[in-house]
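Okay, sequence plus prediction incoming.
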Amino acid sequence: MDIALVILAAGKGTRMNSDLPKVLHPIAHAPMLAHAMAAGAVLEPQRTVIIAGHGAEAVAAMVAETDETAQVVIQAEQLGTGHAVAQARAALDGFDGDVVVLFGDTPFLRPDTLDRMIAARGAHDLVILGFDTADPAARYGRLIVANGQLEKIIEYKDATPEERAISFCNSGLIACDAATLFELVAEIGNDNAQGEYYLTDIVELAQARGLSVTAVKCDEAETLGINSRADLAAADAVFQARARAELMENGVTLMAPDTVYLAFDTVIGRDTVIEPNVVFGPGVTVESGATIRAFCHLEGCHVSRGATIGPFARLRPGAELAEEVHIGNFVEIKNAQVAEGAKINHLTYIGDAEIGARSNIGAGTITCNYDGVMKHRTVIGADAFIGSDTMLVAPVTVGDGAMTATGSVITRDIEPGALAVARTRQDNKPGFARKFFDKLRAQKARREQENS
């Protein structure tokens, strides 16, 4: 059976108090809508339709970056969830399969939950996703089930005390064949205080048709909706806890798990050790057997097998580190390729550069890559030795096996095997320091006497 996703993402999110559309607020460096799209992607949908409204242009741009096959449909007026689903009708014209309706602010659905919803469709016309709430006073709609059939959804405000005592609650997510879904949605009315078309009304409409309706249960955390900054922080915490647990299950050592911050797309191989207080931004891959020491920040980089990073190191976008590379404390790497076995151990900036295999970069080295207008590249060959406090003024090339003297400012290429010395000759002036300080002290004494 073909499957289409309809993801509702039109809300403004007033409680977020933000100019940014609610579904674009990030969880682990990715918009919450991207999380929802990834959750639905496990069903391998033939079509994905995003219903956008507030900030539709920004939402459409994000969707295009995430899935270029997804279609964005504009809900010009936000008249409720039923009205939102109805906007997808034209986009799914001629589609003969099941539609799964998700929410852009519900990012944590598990693959097995969606699989169970689709499996339930084999025996029922309409499937609703529900959960057991731990809070009896939670103001969710209650699902009334009898003999395996979902009879109705009672909104909390309309429920009796007995109905409110029911813990099984409505998530709002549904699965239904496309033709039936849009027929039911077309029958939804707006005779309510808000004048909106509620998707939940299709349960009673389906019952009136004699259709089979059931509810599938999931963990409450999967249905976590995000409506405020506090909800956003809670959602991020949920993501981090899950991601850390999965890493450890897959053979990664986290020495202090609660202090490691992961991004949506972080990939870390087994037998890697992550020390405390490490932050992974987007686009990071760490291969097996690496060590990331404490207080490092990584973003947009690739760390190969057996490499050691930190402590207190920063890897920026474009950093490509080969096997057994050593990056030490207070070192920053940006848009640079560091070959196998190279060492950059102390207080160094390497930007827009290539470092050859087994080369050693001394403390305080800087690749001076920016002239105020353009960036330039530094190339250092294999087995080179760069002395401490060397300034490499790009564009410049250091040949294989070459070395620079400590404190040099390198402005010309160095041929392989050569030593470059680029500093003024030291000149010692006997007795000068003593005479100089005696002169300064005398001047100070005269000033103090004049001011007394």
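Cool, the structure landed.

Every contact and neighbour count from this point should use C-alpha atoms.
Noted.

Pull the contacting residues for residue 415.
Taking Cα atoms under 8 Å, 6 or more residues apart in numbering, we find residue 415 in contact with 398-400, 402.

could I get those residues as CSV with distance to residue 300, secondary structure and neighbour count?
CSV is the format used below for those (distance: Cα to Cα, whole Å; DSSP: H, G, I helix; E, B strand; the rest coil; neighbours: other Cα atoms under 10 Å):
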residue, distance to residue 300, secondary structure, neighbour count
398, 27, strand, 29
399, 28, coil, 20
400, 28, coil, 20
402, 31, coil, 21
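
Just the closest of the residues you listed to residue 67, please.
residue 398 (43.3 Å; Cα to Cα).

Run through the residues that contact that closest one.
379-381, 384, 413-416 are the contacts of residue 398 under Cα under 8 Å, 6+ apart.

How about the contacts made by residue 360?
By Cα under 8 Å, 6+ apart, the contact list for residue 360 reads 342-344, 383-386.

buried stuff in the helix or strand harbouring residue 236?
Residue 236 is part of helix 229-249 when elements are defined by DSSP states H and E. Across helix 229-249, burial judged by 16 or more other Cα atoms under 10 Å covers 232, 235-241, 243-244, 247.

just the helices in the stretch 351-452 of the chain please.
Here the stretch 351-452 of the chain has its helices, by DSSP state H, counting those that start in this stretch, at 432-450.

Now, the contacts of residue 360 that are in strands?
343-344, 385-386 (DSSP state E).

Can you tell me which of these is nearest residue 299?
Closest approach to residue 299 among the ones in strands among the contacts of residue 360 (Cα to Cα): residue 344, at 18.3 Å.

Count the neighbours of the closest one for me.
Neighbour count for residue 344, taken as other Cα atoms under 10 Å: 28.

same thing with the one 10 residues further on?
Other residues near residue 354 come to 20 when the count uses other Cα under 10 Å.

how far away is it from residue 376?
Using Cα to Cα, to the nearest Å, residue 354 is found at 12 Å from residue 376.

right, and residue 70 touches residue 49 too?
Yes. Here residue 70 reaches residue 49: they are 5.8 Å apart, a contact under Cα atoms under 8 Å.

These two - which one has more neighbours?
residue 49 (23 against 19).

Pull the residues that contact stretch 139-147.
Under Cα under 8 Å, 6+ apart, the answer for stretch 139-147 is 130, 150-157, 159, 163-164, 166-170, 214-215.

do that again at 6 Å, thanks
Outside of stretch 139-147, the residues within contact range by Cα atoms under 6 Å, 6 or more residues apart in numbering are 150-156, 168-170.

Quick check: residue 124 is in a helix.
No. Secondary structure assignment (DSSP: H, G, I helix; E, B strand; the rest coil) places residue 124 in coil, not in a helix.

Check it against this one:
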Amino acid sequence: MERTCLAVILAAGDSTRMKSSKSKVLHPIANRPMIAHVVDAVAKSDISSVALVVGRDADEVASAAQVGSVKIEAFLQRERLGTGHAVLAAREAIARGYDDIIVTCGDVPLQTEGPLTAARQLLAEGSDVVVIGFHTDKPTGYGRLLVKDGELIAIREERDATDAERAVKWCNSGLMAINGRKALDLLSRIGNGNAKGEYYLTDLVEIARSIGGRVTAVDAPEVEMMGCNNRAELAVIERFWQERRRHEMMISGVTMIAPETVSLSYDTVIGQDALIEPNVVFGPGTTIDGGAVIHAFSHIEGAHVSAGATVGPFARLRPGADLAAGSKVGNFCEVKNGKIGEGAKVNHLTYIGDAKIGAAANIGAGTITCNYDGVNKYETLIGANTFIGSNSSLVAPVSIGDNAYVASGSVITADVPADALALGRARQELKPGRATVLRERALAIKAAKKAKP
């Protein structure tokens, strides 16, 4: 669309119903502040400039809204005198003379670019004001959109509506598009002659019509227009976001056995033919390549899993985990900042931190890389085709060469050359009859405790 456009995003509310120490629009949906979801929808509708109207936590909100290449300019609304007043907080930006002005809300994170683009198209076709509405079977409490001969003639609040008007199921979402060349004139005409003494953006419908302007409306899916006012609604929006994204992934070729149990982040990438078993959580920054298998009850964040690799069940991949093709991280294993080479296996009950494991290496059960001395982190290097026996402790910094063998139960504190066998454990000693002595002593202690009054 070869028209300039400014999006005015209203994000200055006090968020009192959230019962929170931070602004409502900072609360996350899919591990991303809801205000960022809104800016993302704006960006996808080919809008590159945003006037962000802020109030509480102004700096934090402005920072969270920084998405991609969208230019964000924040404007502080010092008083709360209605939606019309809030839009005029961005007067300086509006006055620059954009073709289109889109007014949207920072607490409507499910909105997509579709309705915004449709509203802009109607502006291009000659409308002066375009209201974005939605149809619902439960319209109680919403302003009704009253249409005649293809034009919107009024937004009727429920308290002012007749019985016939209350039966209308097309409702006002609060989102609106305005002819940018006329925006300041129309906004300046909004008065506050109402019970609350506030300036309502919805008055633009009748104002524009009264001076011969054309007012129309477009429809949006009800779920996209869902606002968030409290924690219960936050959870509902999260559920809808997850359902929508999981559906998109499955349509694109991802298998989810029980999709309703899988939790995604806003930036989760999963390739075609990947298999996701039940109860898997994806944190931010995760990429799963096609053909990988994520078994049940695994938690993955900031990690990359290559094609043909398998994870879990009950595995945790933390930031920096990078699994090469055909590798395996099995049950009750944790990997943090660790590169697992092609075909390498980390099968059970193991911690790999700040390490690089070569191709086809085998890491036995109970192995840990001791990467932290209480102050600093150190790296462990394990070569290709190396075998690390069960219950080994590798004390970093340490390097184990290709084709080396570490005996089970070893504590390795020095480098191991390629092809070498390393044993780092105390020699076994036998004390005949000592087990009986120890057991009798323990039983005597227990009996003495019971005998005490």
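Everything's here; your move. Because the structure is a prediction, the values reported are computed rather than measured.

which one of the ones in strands among the contacts of residue 360 of structure 1 is nearest residue 294 of structure 1?
Residue 294 of structure 1 has its nearest neighbour among those in residue 344, at 16.8 Å by Cα to Cα.

list the contacts for whichever residue in structure 2 pairs up with the closest one?
In structure 2, the residue paired with residue 344 of structure 1 is residue 346, using TM-score structural alignment. Going by Cα under 6 Å, 6+ apart, residue 346 of structure 2 touches 328-329, 363.

Return the subset of the residues you listed lying in strands.
Short answer: the contacts of residue 346 of structure 2 in strands (DSSP E) are 328-329, 363.

between those, which is nearest residue 286 of structure 2?
residue 329 (15.7 Å).

what do we get in structure 1 for that closest one?
Under the alignment defined by TM-score structural alignment, residue 329 of structure 2 is paired with residue 327 of structure 1.

Repeat that for residue 219 of structure 2.
Alignment note: residue 219 of structure 2 maps to residue 217 in structure 1; criterion TM-score structural alignment.

Over to residue 372 of structure 2?
Per TM-score structural alignment, residue 372 of structure 2 is aligned with residue 370.

tally of neighbours for the residue nearest to that match when sequence neighbours are not counted?
Using Cα to Cα, 6 or more residues apart in numbering and skipping residues adjacent in sequence, the residue nearest residue 370 of structure 1 is residue 376, 6.3 Å away. Residue 376 of structure 1 is flanked by 17 other residues according to other Cα under 10 Å.

Check the contact between residue 376 of structure 1 and residue 393; I expect there is one.
No. The pair residue 376 of structure 1 / residue 393 is not scored as a contact, 8.7 Å apart, by Cα atoms under 6 Å.

what's the burial count for the corresponding residue of structure 2 for residue 188 of structure 1?
Under the alignment (TM-score structural alignment), residue 188 of structure 1 pairs with residue 190 of structure 2. Residue 190 of structure 2 has 19 neighbours, counted by other Cα under 10 Å.

how close does residue 190 of structure 2 get to residue 144 of structure 2?
Separation of residue 190 of structure 2 from residue 144 of structure 2 (Cα to Cα) stands at 19 Å.

picking up where we left off before, in JSON lines, list the contacts of residue 346 of structure 2 along with distance to residue 80 of structure 2.
Below are these laid out as JSON lines (distance: Cα to Cα, whole Å):
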{"residue": "328", "distance to residue 80 of structure 2": "56"}
{"residue": "329", "distance to residue 80 of structure 2": "54"}
{"residue": "363", "distance to residue 80 of structure 2": "61"}
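
For those residues, which entry has the maximal number of neighbours?
Highest neighbour count within the contacts of residue 346 of structure 2, by other Cα under 10 Å: residue 329, with 29 neighbours.

I'd like the contacts of residue 398 of structure 1 laid out as CSV, including distance to residue 206 of structure 1.
As requested, the contacts of residue 398 of structure 1 are arranged in CSV below (distance: Cα to Cα, whole Å):
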residue, distance to residue 206 of structure 1
379, 69
380, 71
381, 72
384, 75
413, 78
414, 80
415, 81
416, 80
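
Most widely separated two among these?
Greatest spatial distance among those (Cα to Cα): 384 and 413, at 13.1 Å.

counterpart of residue 91 of structure 2 in structure 1?
Correspondence of residue 91 of structure 2 to structure 1, assessed by TM-score structural alignment: residue 89.

what does residue 253 of structure 2 give?
In structure 1, residue 253 of structure 2 lands on residue 251 (TM-score structural alignment).

any idea what the closest residue to its match other than its chain neighbours is structurally, helix, strand or coil?
Nearest residue to residue 251 of structure 1, sequence neighbours excluded (Cα to Cα, 6+ apart): residue 270, at 4.5 Å. Put simply, residue 270 of structure 1 is coil when judged by three-state DSSP.

so residue 270 of structure 1 touches residue 249, yeah?
No. In this structure residue 270 of structure 1 lies outside contact range of residue 249 using Cα under 6 Å: 9.3 Å.

equivalent range in structure 1 for the longest strand along structure 2?
Secondary structure of structure 2 per DSSP E: the longest strand is strand 170-179. Under TM-score structural alignment, strand 170-179 of structure 2 corresponds to residues 168-177 of structure 1.

Can you tell me what sits against the matching stretch?
Stretch 168-177 of structure 1 has contacts (Cα under 6 Å, 6+ apart) with 97-102, 126-132, 140-143.

Can you turn the buried subset of the residues you listed into a selection I can paste into PyMOL?
Here is the PyMOL command that selects the buried residues among those (16+ other Cα under 10 Å):
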select buried, resi 97+98+99+100+101+102+126+127+128+129+130+131+132+140+141+142+143
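
hang on, the earlier thing: contact partners of the helix holding residue 236 of structure 1?
Residues from elsewhere that reach helix 229-249 of structure 1 (Cα under 6 Å, 6+ apart): 16, 27, 226.
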